[in-house]
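Undergrad: Quick check, what structure comes out for this input:
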Amino acid sequence: MQSLLLRASQRAFVVAARAPRTTLPRATVPRQRYLHNTVPRRAQSSTKACPVCTQPLPGPVPACTKCWNIFALPADVSHHELLGLDYDPNPFVVDLPTLKKRFRDAQSICHPDSWASKNPSQKDVAQALSARVNHAYQTLLNPLPRAEYILERNGVHISEVDQAQDMMFMAEIMEARETIDDAENPEEVRALLEENEDKISATVKELESLFKDRDYASAKAATIRLRYLQGIHRAAKRWLDNH
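TA: Got it, this is the predicted structure:
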């Protein structure tokens, strides 16, 4: 184990490079720095009205299907608010069936195809709004980008080169990488994959508790560990796909 710890310390940057972050569409949604005081505590419960015809809007998306007007979304609207999800009591806990339904509902209203016959300015707004809805959905759908997003909104940034500080954990990651690289039969990799899935589940549960307590420093450390574990998951899946 001492040998593994030494190698973990020496090769930390190499392992970090092999644990890529979850990638999300960037072309249509600019990166934003969020401030703590902009975080909505709860999705708005009251129905908003169209500023043109004053009829109730069909959902959180600022598009009216009564008078067919669509409006730009303010930059500080959160993913939770855009999809009509509660931020409190825990922004990390997302009911996936509800998320998927809200996403479908939102896209049915603002998808560019629905505004194809409208004037160019409306089509441009619809395209930007649809991209924003898609980005919000993809971010909240999976635990890693969801955790990174919540941390970012609370002023805690995780960079591409941030590493896990737990050397025991790093030694386990390196050992898992070597097991995959040197594997000779699928059963060995499947066993590692199953063990890694248990670690991912445990880390996600830990993040639920940390975000509930608003312990963002510890949540950052757990999120970085989750990034490494998902890297092992991808590597094991690739090995199985190719053998």
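
Undergrad: CA atoms for contacts and neighbours, from now on please.
TA: Fine.

Undergrad: Tell me which residue is most central in this structure.
TA: Nearest to the mean C-alpha position of the chain, counting by Cα atoms, centre = their mean, stands Pro145 at 2.2 Å.

Undergrad: ok, Gln55 - contacts?
TA: Taking Cα atoms under 8 Å, 6 or more residues apart in numbering, we find Gln55 in contact with Ala49, Cys64, Lys66.

Undergrad: Check whether Leu226 sits in a helix, strand or coil.
TA: Three-state assignment for Leu226 (DSSP: H, G, I helix; E, B strand; the rest coil): helix.

Undergrad: Was I right to think it contacts Ala202?
TA: No: the pair Leu226 and Ala202 does not pass the contact test of Cα atoms under 8 Å, sitting 9.7 Å apart.

Undergrad: Comparing the two, which shows the higher neighbour count?
TA: Between Leu226 and Ala202, counting by other Cα atoms under 10 Å, Leu226 is the more crowded of the two (25 against 13).

Undergrad: Now do the strands in the chain.
TA: Taking DSSP state E as the criterion, the chain contains strands spanning 63-64, 69-70.

Undergrad: For Val93, which of those is the nearest?
TA: Across these, Val93 has its closest neighbour in strand 63-64 (27.3 Å, Cα to Cα).

Undergrad: Pull the distance from the closest one to the chain's centre.
TA: 27 Å (Cα atoms, centre = their mean, to the nearest Å).

Undergrad: hmm, who's touching that strand?
TA: For strand 63-64, contacts defined as Cα under 8 Å, 6+ apart pick out Cys50, Gln55, Leu57, Pro58, Asn69, Ile70, Phe71, Ile109, Cys110.

Undergrad: Pick out the most distant pair among the residues you listed.
TA: Every pair in the contacts of strand 63-64 was compared (Cα to Cα); the two farthest apart turn out to be Gln55 and Cys110, at 17.0 Å.

Undergrad: One more, so I can put them side by side:
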Amino acid sequence: MPFCSHCQTPLRSALWCSVCQHLQSNGLKADYFSVFGLPLRYDLDLKILEQSYHELATELHPDFFATAPVAKRRLSESLSARLNQAWQTLQDPTARARYLTGIWQSQTPTHERDLPTGFLQEMFALQEELEELLEAKDQQALAAKHADFLQRLNDLRHNYQQQLIELKENTPDTSFCKQIQQQLNAERYLLRLLESCSPISSEKDP
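TA: Below you'll find the predicted structure:
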């Protein structure tokens, strides 16, 4: 747990001391979980996260430092930006998974481009099918393919999110990190396939 650089009180947020109201310059280097005083875990209470975000956003808002020295005003602006970055990342399940995996990889390096066994070959086959459907302009088949890709994506996300929720260790082993990274990489492929279908799907919308 970090301590206030001014009064040495344990911090609830790496950005700001709720006791002496001192801005924490070290907070600019803090990870997004420490910004909210949270442990490095995927499973978060989003209501508590949102409440903490709004409280900190109020305390750090640059308007409250309008008459402060220039250095303090700039620090409040930088800390507010850090807070917003942390909020945007942690409130999104996919972004949170990628960020947390990135932290783990700095401690337990893995191959960042690995994919699940057989996944790439399957994607090549699906890409060929999609190209044929796009060339034929088969709207019904394209809509069905879009639904298939979306279901695959949802299943993939559910799988890795459940694995992350059930994780007990704060720093998992290399095997677990590799498994999650592979699924996150697979997610990118599926998103690209979905994007290829999207223009066709949107043409059918009223």
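
Undergrad: Can you give me the TM-score here?
TA: Taking TM-score structural alignment, normalised by the length of structure 2 as the basis, the two superposed chains have a TM-score of 0.70; 191 aligned residues with a Cα RMSD of 3.6 Å.

Undergrad: thinking again about what came up before, from the contacts of Gln55 of structure 1, pick the one nearest Ala219 of structure 1.
TA: Ala49 (37.7 Å).

Undergrad: The closest one - how many residues pack around it?
TA: 16.

Undergrad: what's the closest non-adjacent residue to it?
TA: Take Ala49 of structure 1 and drop its neighbours on the chain: the residue closest to it by Cα to Cα, 6 or more residues apart in numbering is Pro56, 4.2 Å away.

Undergrad: Now that that neighbour has come up, it's in contact with Cys50, right?
TA: Yes: taking contacts as Cα under 8 Å, Pro56 of structure 1 lies within contact range of Cys50: 6.1 Å.

Undergrad: Next one: the residue with the largest distance to the centre of structure 2 from Ile165 of structure 2, what distance?
TA: Each residue of structure 2 has a distance to the centre, and by Cα atoms, centre = their mean the biggest one is for Ala136: 37.4 Å. Per Cα to Cα, to the nearest Å, Ala136 of structure 2 is found 43 Å from Ile165 of structure 2.

Undergrad: Of the strands of structure 1, which is nearest Gln230 of structure 1?
TA: Comparing these by Cα to Cα, strand 63-64 comes nearest, at 37.1 Å.

Undergrad: Next, the mean deviation of that closest one compared to structure 2.
TA: Once fitted to structure 2, strand 63-64 of structure 1 is off its aligned match by 3.7 Å on average (mean Cα distance after the TM-score superposition for structure 1).

Undergrad: where exactly do the helices run in structure 1?
TA: With DSSP state H as the criterion, structure 1 has helices at 2-10, 12-17, 79-82, 96-110, 120-141, 143-153, 167-182, 186-212, 216-242.

Undergrad: in terms of contact count, name the helices or strands touching the last one.
TA: Helix 216-242 of structure 1 sits against helix 143-153, helix 167-182, helix 186-212, with contacts defined as 3 or more Cα pairs under 8 Å, 6 or more residues apart in numbering; DSSP states H and E.

Undergrad: Output those as TSV; include the columns distance to Arg104 of structure 1.
TA: TSV is the format used below for these (distance: least, Cα to Cα, whole Å):
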stretch	distance to Arg104 of structure 1
helix 143-153	19
helix 167-182	38
helix 186-212	26
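
Undergrad: Check those for me and report the most buried one.
TA: Most buried of these by mean neighbour count (mean count of other Cα atoms under 10 Å) is helix 143-153; its value is a mean of 22.

Undergrad: Once aligned, what mean separation remains between that helix and structure 2?
TA: With structure 2 overlaid, helix 143-153 of structure 1 shows a mean distance of 2.4 Å (mean Cα distance after the TM-score superposition for structure 1).

Undergrad: which secondary structure elements does that helix contact?
TA: helix 120-141, helix 216-242.

Undergrad: what's the angle between that helix and helix 216-242?
TA: For helix 143-153 of structure 1 against helix 216-242, the angle by axes from the mean of the first three to the mean of the last three Cα atoms, to 10 degrees is 150 degrees.

Undergrad: what about helix 143-153 of structure 1, distance to the chain center?
TA: Counting by Cα atoms, centre = their mean, helix 143-153 of structure 1 is centred 6 Å from the centre of its parent chain.

Undergrad: how far off helix 120-141 does that helix point, in degrees?
TA: Using the same axes, to 10 degrees, helix 143-153 of structure 1 lies at 110 degrees relative to helix 120-141.

Undergrad: Could you check how far Thr117 of structure 2 is from Leu142 of structure 2?
TA: 26 Å.

Undergrad: pretty sure Val156 of structure 1 is in contact with Tyr216, am I right?
TA: Yes: using Cα under 8 Å, Val156 of structure 1 is in contact with Tyr216, at 7.2 Å.

Undergrad: can you list residues touching both of those two?
TA: By Cα under 8 Å, 6+ apart, Val156 of structure 1 and Tyr216 have no common neighbours.

Undergrad: Tell me who's in contact with Met123 of structure 2.
TA: Tyr189.

Undergrad: counterpart of Asp148 of structure 2 in structure 1?
TA: Using TM-score structural alignment as the criterion, Asp148 of structure 2 maps onto Glu195 of structure 1.

Undergrad: need the contact list for that match.
TA: With Cα under 8 Å, 6+ apart, Glu195 of structure 1 has no contacts at all.

Undergrad: what about stretch 96-107 of structure 1, how far off from structure 2?
TA: Looks like 2.8 Å for stretch 96-107 of structure 1 (mean Cα distance after the TM-score superposition for structure 1).
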